[in-house]
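> please find the sequence and the predicted model below.
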Amino acid sequence: MRDDRHPHRPDATTPPPTEQEDTPPMTLRTERDVLAAVPDGCLIDGVWRPTATVFDVHDPATGEVLAQVADATPAEAAEALDAACRAQPGWAATPPRQRAELLRRAYDLLLARADDFALLITLEMGKPLAESQGEVRYAADFLLWFSEQAVRIGGEYRLAPDGGSRLVTTRQPVGPCLLITPWNFPLAMMTRKVGPALAAGCTALLKPAEETPLSCLLLAQVLIEAGLPPGVIGLLPTGKPAELVGPLLADARLRKLSFTGSTEVGRELAAASGKQLLRSSMELGGNAPFLVFEDADLDAAVAGALLAKLRNGGQSCVAANRFLVHETAAEEFVERLTEEMSAVRLARGTDPLARLGPVISEEQRDRIALLVSDAVDRGAKVHTGGAEPAGRGWFFPPTVLSGVPGDALMVQQEIFGPVAQVQRFTDEADAVRRANATGSGLVGYLYTRDIGRALRVADALECGMVGVNRGLVSNAAAPFGGVKDSGLGREGGFEGIDEYLSTKYLAVDLG
């Protein structure tokens, strides 16, 4: 991007005035160079086009304007859909091996620029640089995985039961897609969608979150460099998503919607896409239970709790939201978790020692504070953290609460922040009942040494994924998705490409 489109202030890299003052900030030149490499405009038919207006992207560690980004309009979105429709027949007819090789080149190019992408993610989203580096590797894995699946799209040939014909099935791309991604994993959530779409032979319009569009802009440039033909993808950053998305969902030429975000917005998009009977996949909110039984390895459980709670600052749909611990282990678990959470360094993500960065916005920070104060007002005890520090940026400290009552807001709502609430249960049936007492059903975690119990509880949990003695479930080779209010469909794994394919049946009479 041009430097005049990315205003910087002299103090833009200074950490917030807490305990971080002794750490030198990253040099302004490095950050400026990475920002300057981000393409300008929106991508339509293979060309980066300027827009009449721009919108601000903020650094959540300082609150300052980090960059200004093209603000695409509904008219420009319509042009991008025109281009995607023109490109669809040719891209669908492209041999699977060629599509696979293009995705593999994009994988290599992404990893070659891993440091740039990681810094960009940290600047726009706030997570520590080490976590951003992990996201880049995770994002790249989806390009690699779906490059391998592009050549494995299969069908079937079998004899009809009456012997009178042959039943042949083939798989075909569904057609132009709209891919809408959230701000918390700005790169990985896009590759998790664009990888299978391209592998299946679909063209796509990409709409990144307005809070974090920069890494997606750079990803689009990487795909172009990998050889993607004009029109196969369009990139539409916007500060007014509802105005842009609505007309696209009403256009009969669009055939698929994939959305990751809140359940509330997902419901609205599902209702709108239903008018055109769009193929839809929705990865929505969670309220993950984290069960610790009396026979659990507490060292492993606490380590897993830190990973499941603090990864991405707790701003993840698979973050542990409710820690349900057997009454005989609860006191020790709280003590150990409090000790570990108290030692976490809160700092701007570019600080090499940072283990926890800011939350995405002032609004989100205030919402977390409200959930904590509500729980405390209802009788919960604060063991560490609990209130935002003074200074610039949108920080909230690692927080541990115990004695959280069932009617507290944070029990019913997704916290999306670095707050661990601990409740006690009495037995296995009580644990499962409490775990399932939510409308969400994305992921659950459980810790026990009893393999029989592990399998029983995993079967009983009403969710799409379960971590057994493990605080991390995400893997490009595994199907990601939930049940109940947590969404429709799966991303990743062998199932991920199916969301972008339609089955065609041929009844063949051989005479």
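Yep, that arrived.

> switch to C-alpha atoms for all contacts and neighbour counts from now on
Fine.

> can you give me the strands in the stretch 1-150 of the chain?
42-44, 47-49, 54-58, 65-70 (DSSP state E, counting those that start in this stretch).

> need those strands in a markdown table with distance to Q276 and mean neighbour count, can you?
A markdown table is the format used below for those (distance: least, CA to CA, whole Å; neighbours: other CA atoms under 10 Å):
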| stretch | distance to Q276 | mean neighbour count |
| --- | --- | --- |
| strand 42-44 | 24 | 26 |
| strand 47-49 | 29 | 15 |
| strand 54-58 | 30 | 20 |
| strand 65-70 | 29 | 23 |
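
> closest one to S440 among those strands?
For the strands of the stretch 1-150 of the chain, proximity to S440 was assessed by CA to CA; strand 54-58 is nearest, at 30.6 Å.

> picking that back up, so which of the strands of the stretch 1-150 of the chain is nearest P247?
Closest approach to P247 among the strands of the stretch 1-150 of the chain (CA to CA): strand 42-44, 16.8 Å.

> contacts for that closest one?
48-51, 70-72, 76, 79-80, 83, 231, 233-237 (CA atoms under 8 Å, 6 or more residues apart in numbering).

> burial measure for T170, as a count.
Neighbour count of T170, defined by other CA atoms under 10 Å: 15.

> that one is in what secondary structure piece?
Assessed by DSSP states H and E, T170 sits inside strand 166-173.

> by contact count, what packs against that strand?
Counting contacts by 3 or more CA pairs under 8 Å, 6 or more residues apart in numbering; DSSP states H and E, strand 166-173 packs against strand 156-159, strand 501-508.

> can you list the buried residues in it?
Applying a neighbour-count criterion of 16 or more other CA atoms under 10 Å, the buried positions in strand 166-173 are 166-169, 171-173.

> let's bring in a second model and compare:
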Amino acid sequence: MTYPSEADLLAKIPTQLFINGEWVDGENEPFVVQDPSTGGELARIANASPAQATAALDAAVAVKDEWARTTPRERGELLRKAYEAVIERRDEFALLMTLEMGKPLNEAQGEVNYGAEYLRWFSEEAARITGRYGINPEGTQRMLVSQHPVGPCFLITPWNFPLAMATRKIAPALAAGNTVVVKPASLTPLTTLYFVKILEELGVPKGVVNVVTTRDTAGVSNTIMEDDRLRKISFTGSTGVGVGLMKRAAEKVLRTSMELGGNAPFVVFEDADMDKAIQGVIDAKFRNIGQACTAANRIIVQESIAEEFTKRVAERVSAFKMGRGTEEGVTIGPLAEAKAVAKVGELVDDAVAHGAKVIVGGKAGEGEGFFYEATVLTDIAPESKIFREEIFGPVLPIITFSDEAEAVELANSTEFGLMSYVYTNDFNRSQRMIDQIECGMVSINTGLPSNAAAPFGGVKQSGMGKEGSFEGIHEYMNMKYSAMPNPYSN
């Protein structure tokens, strides 16, 4: 791996809005993107106004019909070239994500591969959009069912996976024949801007992809969503924000995809392979410094093995190295911002006040940057906030259970239902857990289940709709039924 210098990389990243194929300045004062490891400035980014949000939608609307008429192969080839370009610039993307988001470089490399896979997957799915044809039961008509682009889409991406969340939305939207307006998170807009620059270099037509970076999130989002020409919104973020967006979407009856909060249980039964379970919980909890909606939030361990499990996990966690993600051997990078550190600290302090024991960590890092120590807690009281709320940080709370029925009850004791993890060597038990846990995804004996070929999404207050897989492209299409006379009927 050959990483460029940080200065050289940042010098080539766009800092303007991308509207109708042109890079333009924002009408509001630029805002600062921070390096979360130091709190210092990485770049100053264009700050879009509501009027510029309208201009971006104007551009998307103007070319929607032309883009929808392109062949699936044309759209697929563009996405395939984008995949190849991202892989070719793997080291640049990895370093950029580490700089603006904080994750260690090896994890950033993993996200490059993961994010690029959505480009490759949907480049192939573009040519596999199908419908069906048949005769109605009465034999009086022929039925044609076809798929059509939904129309201009508004894509709102989060800060924690700045490449993968952009490609996971942009790729299926373009593959299906839609034009888009993308609003990346203001904490980490650089990766998305660099990706869109690559699309520009590859010849994406003007107006097909537009990007508005802004600190006026409400003004820009409301302006776009109140426009009658918008046809779909896709959002990844907190449940609270998602509920507000769904209310506004309901007023316009917009197609909606929502990937919201999570509070994933990680259930370990006494018959589990202990080594695999420990590695799995490390992967599922501490990937991305715990800042993932799929992160294992509640580690639910059978009583008979809880002491050994806790001891061995604590040994692993105590060996973690905290620091800037570009440093050799770093396991735990910074959190996204100062208020994230405060939030994690509040959850840990509340748990301790309710009787929890700190086995490892338990406090914010000293010095500059937004760090919190990798932490292991035991004796979690059900009334603790950490039992109910999404942590979004490197804190591993261990809860014990006695039997399978209690494990299921604990796993389901949340309004969220995105991801769950189960470790057991009993095949029948694993099938029962799949049936009984209320969530959109279950991971059996693995801590890293996400894949571009798999349908990603949750139930309950974790959202609606699926991203990835062949289901992902249908989120960006309308199904149309056409009736025609049967030429053989009387």
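Done, it's in. The structure displayed is predicted, hence computed values, not measured ones.

> if we can go back for a sec, which of the contacts of strand 42-44 of the first structure are buried?
Among the contacts of strand 42-44 of the first structure, those classed as buried by 16+ other CA under 10 Å are 49, 70-72, 76, 79-80, 83, 231, 233-237.

> burial check on the aligned partner of L123 of the first structure in the second structure, number of neighbours?
The pairwise alignment with the second structure assigns L123 of the first structure to L99, based on TM-score structural alignment. Around L99 of the second structure there are 26 other residues, counting by other CA under 10 Å.

> from L187 of the second structure, how far off is L99 of the second structure?
From L99 of the second structure over to L187 of the second structure the distance is 11 Å, taken as CA to CA, to the nearest Å.

> then P455 of the second structure?
P455 of the second structure sits 27 Å away from L187 of the second structure, going by CA to CA.

> the two: which has the busier surroundings?
Ranked by neighbour count (other CA under 10 Å), P455 of the second structure and L187 place L187 first, with 21 against 18.

> of all the strands of the stretch 1-150 of the first structure, which one is nearest E294 of the first structure?
Among those, strand 54-58 sits nearest to E294 of the first structure (CA to CA), with 45.0 Å.

> the closest one aligns to what range in the second structure?
Counting by TM-score structural alignment, strand 54-58 of the first structure lines up with residues 30-34 of the second structure.

> pull the residues that contact that stretch.
With CA under 8 Å, 6+ apart, stretch 30-34 of the second structure has contacts from 40-47, 100, 186-189, 214-215.

> cool, stretch 116-125 of the second structure as well?
By CA under 8 Å, 6+ apart, the residues outside stretch 116-125 of the second structure that reach it are 75-80, 82-83, 86-87, 164, 167-168, 171-172, 175, 452-453, 468-470, 473.

> would you map the helices across the stretch 1-150 of the second structure?
6-11, 50-62, 64-68, 72-88, 90-101, 105-125 (DSSP state H, counting those that start in this stretch).

> and the residue nearest the centre of the second structure?
Closest residue to the average C-alpha location of the second structure: M165 at 4.7 Å, with CA atoms, centre = their mean.

> quick one: secondary structure of that one?
At M165 of the second structure the chain is in helix, as set by DSSP: H, G, I helix; E, B strand; the rest coil.

> quick one: what's aligned to it in the first structure?
Aligned by TM-score structural alignment, M165 of the second structure pairs with M189 of the first structure.

> over to G131 of the second structure?
Under the alignment (TM-score structural alignment), G131 of the second structure pairs with G155 of the first structure.

> and the helices in the stretch 301-450 of the first structure?
Using DSSP H, counting those that start in this stretch, helices in the stretch 301-450 of the first structure cover 330-342, 362-377, 409-412, 428-435.

> so which of the ones you listed is the most surrounded?
Of all the helices of the stretch 301-450 of the first structure, helix 409-412 has the most neighbours on average by mean count of other CA atoms under 10 Å, namely a mean of 20.

> how much does it stray from the second structure?
Here helix 409-412 of the first structure, set against the second structure after superposition, deviates by a mean of 0.4 Å using mean CA distance after the TM-score superposition for the first structure.

> buried residues, stretch 275-293 of the first structure. List them.
Under the neighbour-count criterion of 16+ other CA under 10 Å, stretch 275-293 of the first structure has 276, 278-293 buried.

> can you give me the end-to-end distance of it?
End-to-end distance for stretch 275-293 of the first structure: 47 Å, by CA to CA.

> what span of the second structure lines up against it?
Aligned using TM-score structural alignment, stretch 275-293 of the first structure spans residues 251-269 in the second structure.

> please name the residues that touch E100 of the second structure.
Applying CA under 8 Å, 6+ apart, the residues near E100 of the second structure are 33-36, 42, 187-188, 190.

> how far away is G177 of the second structure from V86 of the second structure?
Taking CA to CA as the measure, G177 of the second structure falls 21 Å from V86 of the second structure.
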